[in-house]
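Asks: I'll drop the sequence and a predicted model, then ask my questions.
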Amino acid sequence: MSEQYDIEFVSKEVNISKSKLRYYEKHGLIKNIERDDQNNRIYNEKNIELIKLIACLRRLNVPISKIKQNIDVNNFNEESLEGILQEHKRVLREKVDEYTDYINEIDDKLERQLTSN
């Protein structure tokens, strides 16, 4: 029999709130969570690894819908995970370029402001 963990342990282990764990379960990101006699959630190692992956992807701002889509389709094989990360990296680079443009515009305005005074 594999190790079993309660929600308190998983919350601390993965460093996310218990409410976030419940939210992920409610939205179908974490499935088939067992329950004990008191109806408390019981997690196993596989659940924890999936939760760690979900938490990592969320820190990268990967949308929940994108994570769920991949969980539903193929439960994250290496190829799909690489594709998600590559796509997200592309989006982040676009945002960096966009913010760089904003910063340059501000710098230009500041420079004009300083030279006009």
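Replies: Looks like it came in fine. Source: prediction; values computed, not measured.

Asks: contacts and neighbour counts: CA atoms only from here.
Replies: Fine.

Asks: Tell me the spatial nearest neighbour of the residue nearest the centre of the chain, not counting adjacent residues.
Replies: A centroid search over the chain (Cα atoms, centre = their mean) returns Arg58, at 1.4 Å, as the residue closest to the centre. Of all residues not flanking Arg58 in the chain, Ile64 sits nearest, at 7.4 Å (Cα to Cα, 6 or more residues apart in numbering).

Asks: where along the protein do the strands fall?
Replies: Using DSSP state E, the strands of the chain run over residues 34-35, 41-42.

Asks: another one to put next to it:
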Amino acid sequence: MTITEVSEKLDISQDTLRYYERIGLIPPVNRNKNGIRDYTEEDCKWVEFIKCMRSAGLPIEVLIEYVALFQQGDETIEARKELFIEQRKQLITRIEDMKKTLERLDYKIAVYEQAIVKKEKELRRPEH
């Protein structure tokens, strides 16, 4: 698959794909005889994985470390697991923080809705 096809299929910019490869966030992509990137299904799975992890807020540095560990083979399985356990803990904390923010936003919206209703009632009240 070309970089254009992968970009469209996975909804990720070509620049981002090149960047991810350049910094080691995804393993190097094979190139055809003309030097054009030729993504395999396995490459696409890596891109999907990284995209998912990034959307959850995992730092690029952590993911680079993960890819490096993965490329070292099975002797790093425990280290990879520990890396993900730590990231999971941090994600849970961020989710809890976001829930609190959402509750606060819901409260503020309700307050403003009540203020709008009150103001509309005052405007409709006939003058004496």
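Replies: Yep, it's here. Note that the structure is predicted; figures quoted are calculated from it, not measured.

Asks: Need the TM-score from the superposition.
Replies: Once superposed, the chains reach a TM-score of 0.69 (TM-score structural alignment, normalised by the length of structure 1), with 111 aligned residues with a Cα RMSD of 3.1 Å.

Asks: circling back to that earlier point, just send the strands of structure 1 back as JSON lines, with mean neighbour count and distance to Asp108 of structure 1 too.
Replies: Shown next, in JSON lines, are the strands of structure 1 (neighbours: other Cα atoms under 10 Å; distance: least, Cα to Cα, whole Å):
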{"stretch": "strand 34-35", "mean neighbour count": "12", "distance to Asp108 of structure 1": "58"}
{"stretch": "strand 41-42", "mean neighbour count": "17", "distance to Asp108 of structure 1": "56"}
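
Asks: Show me the one of the ones you listed that comes nearest Leu21 of structure 1.
Replies: strand 41-42 (10.2 Å; Cα to Cα).

Asks: so where is the closest one in structure 2?
Replies: Mapped onto structure 2 using TM-score structural alignment, strand 41-42 of structure 1 spans residues 37-38.

Asks: what do you get for stretch 65-74 of structure 1?
Replies: Aligned by TM-score structural alignment, stretch 65-74 of structure 1 corresponds to residues 61-70 of structure 2.

Asks: which outside residues touch the matching stretch?
Replies: 23-27, 50, 76-77, 79-80, 83 (Cα atoms under 8 Å, 6 or more residues apart in numbering).

Asks: what does stretch 27-43 of structure 1 give?
Replies: With contacts defined as Cα under 8 Å, 6+ apart, stretch 27-43 of structure 1 is touched by 4-7, 10, 24-25, 47, 50-51, 54, 67-68, 71.

Asks: Just the buried ones from those, in PyMOL syntax?
Replies: Buried members of the contacts of stretch 27-43 of structure 1, defined by 16 or more other Cα atoms under 10 Å, are picked up in PyMOL with:
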select buried, resi 7+10+24+47+50+51+54+67+68+71
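
Asks: and which of the contacts of stretch 27-43 of structure 1 is nearest Arg93 of structure 1?
Replies: Ile67 (19.8 Å).

Asks: hang on, the earlier thing: TSV for the contacts of stretch 61-70 of structure 2, including distance to Gln90 of structure 2?
Replies: Listed next are the contacts of stretch 61-70 of structure 2 as TSV, based on distance: Cα to Cα, whole Å:
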residue	distance to Gln90 of structure 2
Ile23	24
Gly24	23
Leu25	20
Ile26	23
Pro27	25
Ile50	17
Thr76	21
Ile77	20
Ala79	17
Arg80	16
Leu83	11
